[in-house]
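Undergrad: Sequence below, structure please.
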Amino acid sequence: MYEYIIGKVVDVYEDCLIVENNNIGYKIYTSKYSLSNLDLKKDVKIYTYLNVREDGIFLFGFSSKEEMEMFELLLLVSKIGPKTAIGVLSTLSYNDIKLAILNNDVKVLCKAPGIGKKTANRIILELKDRIDDNIAVDNSFNFLDDNCIEEAINALMVLGYTKKEIDRVLFKIDTEDLDTEEIIKSALKRLSK
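TA: Okay, the predicted model is just below:
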């Protein structure tokens, strides 16, 4: 029904954002990757998926067309709903998922919450023919880096920062080559601004 929404990001939460368009605030559930690409008070284009269930109407959205397409592909797999698909996309980039499917890599898919061996095998079986071989360059934040990020988050929360504040800052830091202490220092510099 809705292909995308262009509007101003007025708030960001752990699993969703509020986009204001024509004085209407849309609550859009999304992945950590899409949240990492957003800036408050800036206009964004969010590709959307409307999910109607008997317990409510939910809007899911993503900052890139590729992530949206992967979300829709994951929904084609039996027993995977929108929340599980969001969990997968919050843990693995769409390229990681593509590579895992193309390489029959069950182990990688099992890193996502709610995905066991049976479900991972089902994803591979049901999506292998639907995935193209082109892997785009993806410089997305890797949510599986190591325990340094987890330790940094816990330390910052002890210092009184909320998970929401910490997530916003961490998404803007290249943590790949940093240890826990360096991540904390970088985050504190941004949090104190």
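
Undergrad: alpha carbons only for contacts and neighbour counts from here, please
TA: Will do.

Undergrad: Next, Thr119: secondary structure please.
TA: helix (DSSP: H, G, I helix; E, B strand; the rest coil).

Undergrad: Can you tell me how far it is from Leu125?
TA: Thr119 is 10 Å from Leu125, where distance means CA to CA, to the nearest Å.

Undergrad: what does Pro82 give?
TA: To Leu125, Pro82 is 19 Å away according to CA to CA.

Undergrad: out of these two, which sits in the more crowded spot?
TA: Shown here are Pro82 and Leu125; by other CA atoms under 10 Å, Pro82 has more neighbours (19 against 13).

Undergrad: Return the residues in contact with the more buried one.
TA: By CA atoms under 8 Å, 6 or more residues apart in numbering, the contact set of Pro82 is 60, 71, 75.

Undergrad: residues touching Ile101, list them.
TA: 123-124, 127-128, 131.

Undergrad: ugh, typo on my part, it should be Leu38
TA: 9, 44.

Undergrad: Surely it is within a helix?
TA: No. Using three-state DSSP, the assignment for Leu38 is coil, not a helix.

Undergrad: Spatially nearest residue to the residue most central in space within the chain (excluding sequence neighbours)?
TA: With distances taken as CA atoms, centre = their mean, the chain has Ser31 as the residue nearest its mean C-alpha position (2.4 Å). Closest residue in space to Ser31, ignoring its immediate chain neighbours: Ser90 at 4.7 Å, by CA to CA, 6 or more residues apart in numbering.

Undergrad: Please provide the structure for the following sequence as well, for comparison with the first:
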Amino acid sequence: MISSVRGEVLSVGLDHAVVEVGGVGLSVQATPATLATLRRGEQAHLHTVLVVREDALTLFGFADAEARDLFGLLQTVSGIGPRLALAALAVLEPDKLRTALVEGNITVLTQVPGIGRKGAERLTLELRDKVAADAAPGPEPDTHQAQGPARADVVADVVQALVGLGFTAKQAEQAVEKVAGHAPDDTSGVLRAALATLGRKS
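TA: Got it, this is the predicted structure:
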């Protein structure tokens, strides 16, 4: 198991980054929040999980061990694979996700695209006793850093990324339109702001 990687960031995309380790560029799938902490040309240290499938080897990276462990814990529930687990951590911060599991908050859990009411109930039933009892929601992301309207190419990229996470095109477009005038005028900023908006919807 590859539990962590450290090296120079060669590139940062909407859903992954390439980190050079020992002369090899490793593609690491990650949430927008994690990717936003990376800068091309700088050193990065990511906690990782290697998911092995018959047709692919996929490396998932996280800013801290807590998120990585929660990613693995989610997948112990039937019907929750790595993509859905990553989507859950993209929409809900680890503390908020843990709190929802402990409290059995179905409304919060069903904000994650791909998780319906039955899936949310199964998550709380199986994981309630496994997550920290003292989980508390973290601060709401700041989505009001006014830096001008988002460019058309940024909007298109963010909508595509949200659809890739499982949201419908309509949901993605509405979320981006709502934050476009307030979020930082860059792809990661708009993506994080749009996810924050989608995550707060009931």
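
Undergrad: now the residue nearest to Ser31 of the first structure: how far from Glu20 of the first structure?
TA: From Ser90 of the first structure over to Glu20 of the first structure (counting by CA to CA), the distance is 23 Å.

Undergrad: again with Tyr29 of the first structure
TA: 14 Å.

Undergrad: Could you do Thr30 of the first structure as well?
TA: Here the criterion is CA to CA. By it, Thr30 of the first structure lies 16 Å from Glu20 of the first structure.

Undergrad: of those two, who's got more company?
TA: Thr30 (28 against 20).

Undergrad: give the contact list for that one.
TA: 15-17, 60-62, 86.

Undergrad: Can you show me the helices along the first structure?
TA: With DSSP state H, the ranges of helices along the first structure come out as 32-36, 65-76, 82-91, 94-102, 106-109, 117-127, 147-158, 163-170, 180-191.

Undergrad: Dump those into JSON lines; add distance to Ile5 of the first structure as well.
TA: Compiled in JSON lines, these are given as follows (distance: least, CA to CA, whole Å):
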{"stretch": "helix 32-36", "distance to Ile5 of the first structure": "14"}
{"stretch": "helix 65-76", "distance to Ile5 of the first structure": "12"}
{"stretch": "helix 82-91", "distance to Ile5 of the first structure": "18"}
{"stretch": "helix 94-102", "distance to Ile5 of the first structure": "21"}
{"stretch": "helix 106-109", "distance to Ile5 of the first structure": "30"}
{"stretch": "helix 117-127", "distance to Ile5 of the first structure": "28"}
{"stretch": "helix 147-158", "distance to Ile5 of the first structure": "31"}
{"stretch": "helix 163-170", "distance to Ile5 of the first structure": "22"}
{"stretch": "helix 180-191", "distance to Ile5 of the first structure": "29"}
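
Undergrad: Which among the ones you listed is found nearest to Glu3 of the first structure?
TA: helix 65-76 (10.0 Å; CA to CA).

Undergrad: Quick one: residues contacting the residue nearest to the centre of the first structure.
TA: Here Ser31 of the first structure is in contact with 15-16, 62, 86-87, 89-90 (criterion: CA under 8 Å, 6+ apart).

Undergrad: at 6 Å what do you get?
TA: Contacts for Ser31 of the first structure (CA atoms under 6 Å, 6 or more residues apart in numbering) come out as 86, 89-90.

Undergrad: list the ones among those that the second structure also has?
TA: Contacts conserved in the second structure for the contacts of Ser31 of the first structure, counting by both residues aligned by TM-score structural alignment, their matches' CA atoms under 6 Å: Ser90.

Undergrad: and which of the contacts of Ser31 of the first structure is nearest to Ser36 of the first structure?
TA: Nearest member of the contacts of Ser31 of the first structure to Ser36 of the first structure, counting by CA to CA, is Ser90, at 10.2 Å.

Undergrad: quick one, what contacts the closest one?
TA: 31-33.

Undergrad: cool, and Lys45 of the first structure?
TA: 5-6.

Undergrad: Against Ile57 of the first structure, how distant is it?
TA: Using CA to CA, we find Lys45 of the first structure at a distance of 21 Å from Ile57 of the first structure.
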